[in-house]
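Peer 1: heads up, no residue letters with this:
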């Protein structure tokens, strides 16, 4: 059997899969349609380009599920996590990434690998032979989407994903706004001041909600329905669920003290997070939107501190396709009807950059094991990666399957012997158990090693 693995898609999942399989000893051909065929969201032809946010979310690997996923990927020699660490920005307890240098570093490492070659252009059909991983992400091309629909005999599933706007830092009025991470979280002053906060009193909040609800929105094409992923709801959709929804969501004021008026508690707060290392760009946290461009500028300039804001990028909305994985994929992430084809990343029904890259890591390792003649199963469900793959390939209810972030609700319950545990102790028990199980699993599955990725990070 040929030891060549073909990977379609150079996003988070495809990049990680290519690195893992190549480090395991397989020859890899990475197919990427960009820049020959573009998308509305991507700006470059770099691999692992981040388009929606620059955040990998919490980096707490002891009491947070996504932080645990970070730990597992680092332990597995993950390229994405190593480059994220090398290009991290201050973000309190979160891991935020300087997105352009990050993507450039991933691209450079992949192009320098002697076992990886590249083909530019679109793959629009499912192959009949060979070993393949499709990691085409939420913007799977229409032609490939049609081929998947024809193969599975099912209607393509889709939801709509929204992108938050980015503001030029120099246009934020710091006489109104102030720098502070929620609850002053962070070990350094930079981390404790990783966010810019714009306060609102009740009258300003009410006026903002009125304008938000009245603003002109992007309309869907005939026959399309909006099945949004709850973790990336447009702010208008949240506001439509109740006038106070935003104040208990992305605009919650808790844990923040207005440096200009410390005795006056804000009614609501809009947070902005640094989007690049220079600190010249900030994205508005949680402000994904489907408002039309003209409406965005007028509504967002109602936010105190952003009255003179200039936008490096306005928000947007796009169709996000994914497989009904519980019915279509086996526990090796293989298409049941074509076992030589695997899927990875967001197209499998995981949500988020980290989850997408993690599924690429698994697909690359599992495909490499098969090509090298070594038996390997998925990680145990007690691990973060194992919990995700179990969920998408059989643990979820197929009729109501929707994209999912990693969370402890996907893990087998912790034995409660010895009395009830507090939430923090329970989460620590989850992560302790997961780390042991993942370390044992990792020893038997070929792929990248932590020492190899440390060398890659040093050269980024």
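Peer 2: Okay, I see it. Worth saying up front: this structure is predicted, and the values here are computed from it rather than measured.

Peer 1: Could you use CA atoms for every contact and neighbour count after this?
Peer 2: Will do.

Peer 1: what does stretch 370-382 rub up against?
Peer 2: With contacts defined as CA atoms under 8 Å, 6 or more residues apart in numbering, stretch 370-382 is touched by 1-4, 26, 331-332, 362, 366, 369, 385-390, 411-412, 430, 433-434, 437-438, 441, 444-445.

Peer 1: let's bring in a second model and compare:
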């Protein structure tokens, strides 16, 4: 009988790893601590809960994350299947209804005959057998201590959650619907326009507002791709206007001119009853958030169903600890997957789970392990986290800067097209190689 794999964590990476291993005929026991215990950021009892945002970011091959999603589609990723089944309008991005997405993944995992779900917290890594640690960036304290003892080094950074408001509490006399440059159907986002005076007052309030302070022994290291708005505001009065409050490509229909700044709201659920404040991750106290965010034009009467919060994200020093197969160098029976490896983002986390899952299954079946070509998005990402400079390692989203250089001269405007076409060709070749030994990826 094929050895059973233990997977710790029922998030995006853990579920993807379990699904891929089970598809290859390997039995899996998946541990998820909810609903026995919840992290400070989770509240749904289901698997694969999305926390920070409902957006899976750009869906075009012009963006590396769009390419990564296309690769996962072609590899029959459960994550992408669920995203396509539960998506909501989001212009040029792919966004999902969070509750429907979690429910979809949960039902798929629960219905697979080779996957057993154990709803309990794990604080010890099994001493025998193949294990995939996919406990996520909010790993519980007990398991964190166990991992820390195992790997010898442990790093962390802080991430932030953006607020969500109800649609019927917005003032549509001020808010206008429009996607930047008319992408999608042209009305995918709601926009709150600021005059110069309103913007300057808003920034001033953010700078003076009370913030939630970390514990005295904790050093904050923010990830640049998810910077709290107050941190951005502290870098200069125009920083927010060139960041999440950028008005470019969003002329106000009432004036025909671009506002001085805007706050964009993105549809949070399929019924369009909830919207989140795009890019408004924050560590302001909840009373300050209510006070200041209700000065945003159109949000004066906003009902907040979720306020922003700060939570600790943990990750290992992957360049020192992991091989390109996602195996722990010091103990090849243990794999790591997801954001705990230092990949940043939902799509990246799922891709890491995909790779860990098929390699854990191959190990169980006595077959050679595999590393995706660095020309692919999934390969470029794993190559980065396992080969980056260990002394200054920080989480990373997938981006075209991680890919090997193209051979020959290519016009700048054509570079991404060449990179994506090369990637998909390399993916096809790699996917064919996975068929050896009846391990075809459907």
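Peer 2: Happy to help now that I have it. What you are looking at is a predicted structure, and each value in this text was computed from that prediction instead of being measured.

Peer 1: And the TM-score between them?
Peer 2: Once superposed, the chains reach a TM-score of 0.97 (TM-score structural alignment, normalised by the length of the second structure), with 439 aligned residues with a CA RMSD of 1.2 Å.

Peer 1: Can I have the buried ones of the contacts of stretch 370-382 of the first structure as a PyMOL selection?
Peer 2: Entered in PyMOL, the line below selects the buried ones among those, by 16 or more other CA atoms under 10 Å:
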select buried, resi 3+4+26+331+332+362+366+369+385+386+387+388+389+390+411+430+434+437+438+441+445
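
Peer 1: which ones among the contacts of stretch 370-382 of the first structure are found in helices?
Peer 2: Applying DSSP state H to those, the entries found in helices are 362, 366, 369, 385-390, 430, 433-434, 437-438, 441.

Peer 1: so where do the helices sit in the second structure?
Peer 2: 12-23, 64-74, 78-85, 98-111, 141-151, 196-208, 229-233, 286-293, 318-321, 346-364, 377-387, 415-433.

Peer 1: Report the buried residues of the fifth one.
Peer 2: If I follow you right, that is helix 141-151 of the second structure. So, applying 16+ other CA under 10 Å, buried residues of helix 141-151 of the second structure: 143, 144, 147, 151.

Peer 1: Would you mind measuring from residue 366 of the first structure to residue 63 of the first structure?
Peer 2: 28 Å (CA to CA, to the nearest Å).

Peer 1: cool, residue 343 of the first structure as well?
Peer 2: Distance from residue 343 of the first structure to residue 63 of the first structure, by CA to CA: 29 Å.

Peer 1: would you list the buried residues of helix 141-151 of the second structure in JSON lines and tack on distance to residue 371 of the second structure?
Peer 2: JSON lines is the format used below for the buried residues of helix 141-151 of the second structure (distance: CA to CA, whole Å):
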{"residue": "143", "distance to residue 371 of the second structure": "28"}
{"residue": "144", "distance to residue 371 of the second structure": "27"}
{"residue": "147", "distance to residue 371 of the second structure": "24"}
{"residue": "151", "distance to residue 371 of the second structure": "22"}
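
Peer 1: If we only consider the residues you listed, which is nearest to residue 415 of the second structure?
Peer 2: residue 151 (39.1 Å; CA to CA).

Peer 1: what's near enough to touch the closest one?
Peer 2: Here residue 151 of the second structure is in contact with 316, 321 (criterion: CA under 8 Å, 6+ apart).

Peer 1: Could you do residue 267 of the first structure as well?
Peer 2: Contacts of residue 267 of the first structure (CA under 8 Å, 6+ apart): 199, 200, 201, 202, 205, 247, 253.

Peer 1: what do we get in the second structure for the second one?
Peer 2: Following TM-score structural alignment, the counterpart assigned to residue 200 of the first structure within the second structure is residue 194.

Peer 1: Could you report the neighbour count for the aligned partner of residue 327 of the first structure in the second structure?
Peer 2: Counting by TM-score structural alignment, residue 327 of the first structure corresponds to residue 320 in the second structure. Other residues near residue 320 of the second structure come to 19 when the count uses other CA atoms under 10 Å.

Peer 1: I'd like the distance between residue 320 of the second structure and residue 388 of the second structure.
Peer 2: Taking CA to CA, one finds residue 320 of the second structure at 9 Å from residue 388 of the second structure.

Peer 1: and if you look at residue 373 of the second structure?
Peer 2: Distance from residue 373 of the second structure to residue 388 of the second structure, by CA to CA: 17 Å.

Peer 1: same question, residue 328 of the second structure
Peer 2: Distance from residue 328 of the second structure to residue 388 of the second structure, by CA to CA: 16 Å.

Peer 1: picking that back up, and residue 343 and residue 63 of the first structure? Which one has more around it.
Peer 2: residue 343 (28 against 21).

Peer 1: Which residue of the second structure sits opposite the more buried one in the alignment?
Peer 2: Superposed on the second structure with TM-score structural alignment, residue 343 of the first structure falls opposite residue 336.

Peer 1: Against residue 241 of the second structure, how distant is residue 333 of the second structure?
Peer 2: For residue 333 of the second structure, the distance to residue 241 of the second structure - CA to CA - is 49 Å.

Peer 1: which residues does the equivalent of residue 401 of the first structure over in the second structure contact?
Peer 2: Using TM-score structural alignment, the partner of residue 401 of the first structure in the second structure is residue 393. Contacts for residue 393 of the second structure were tallied using CA under 8 Å, 6+ apart; they are 317, 319.

Peer 1: And residue 64 of the second structure, by the same measure?
Peer 2: For residue 64 of the second structure, the contact set (CA under 8 Å, 6+ apart) comprises 377, 398, 399, 400.

Peer 1: From what I see, the third one and residue 61 are in contact.
Peer 2: In this case it means residue 399 of the second structure. No - the pair residue 399 of the second structure / residue 61 is not scored as a contact, 11.2 Å apart, by CA atoms under 8 Å.

Peer 1: can you name the farthest residue from the center of the second structure?
Peer 2: residue 255 (36.8 Å; CA atoms, centre = their mean).

Peer 1: residue in the first structure matching it?
Peer 2: Under TM-score structural alignment, residue 255 of the second structure pairs with residue 261 in the first structure.

Peer 1: Aligned counterpart of residue 346 of the second structure in the first structure, please.
Peer 2: Looks like residue 346 of the second structure aligns to residue 353 there (TM-score structural alignment).

Peer 1: Next, count neighbours for its match.
Peer 2: Neighbours of residue 353 of the first structure (other CA under 10 Å): 24.
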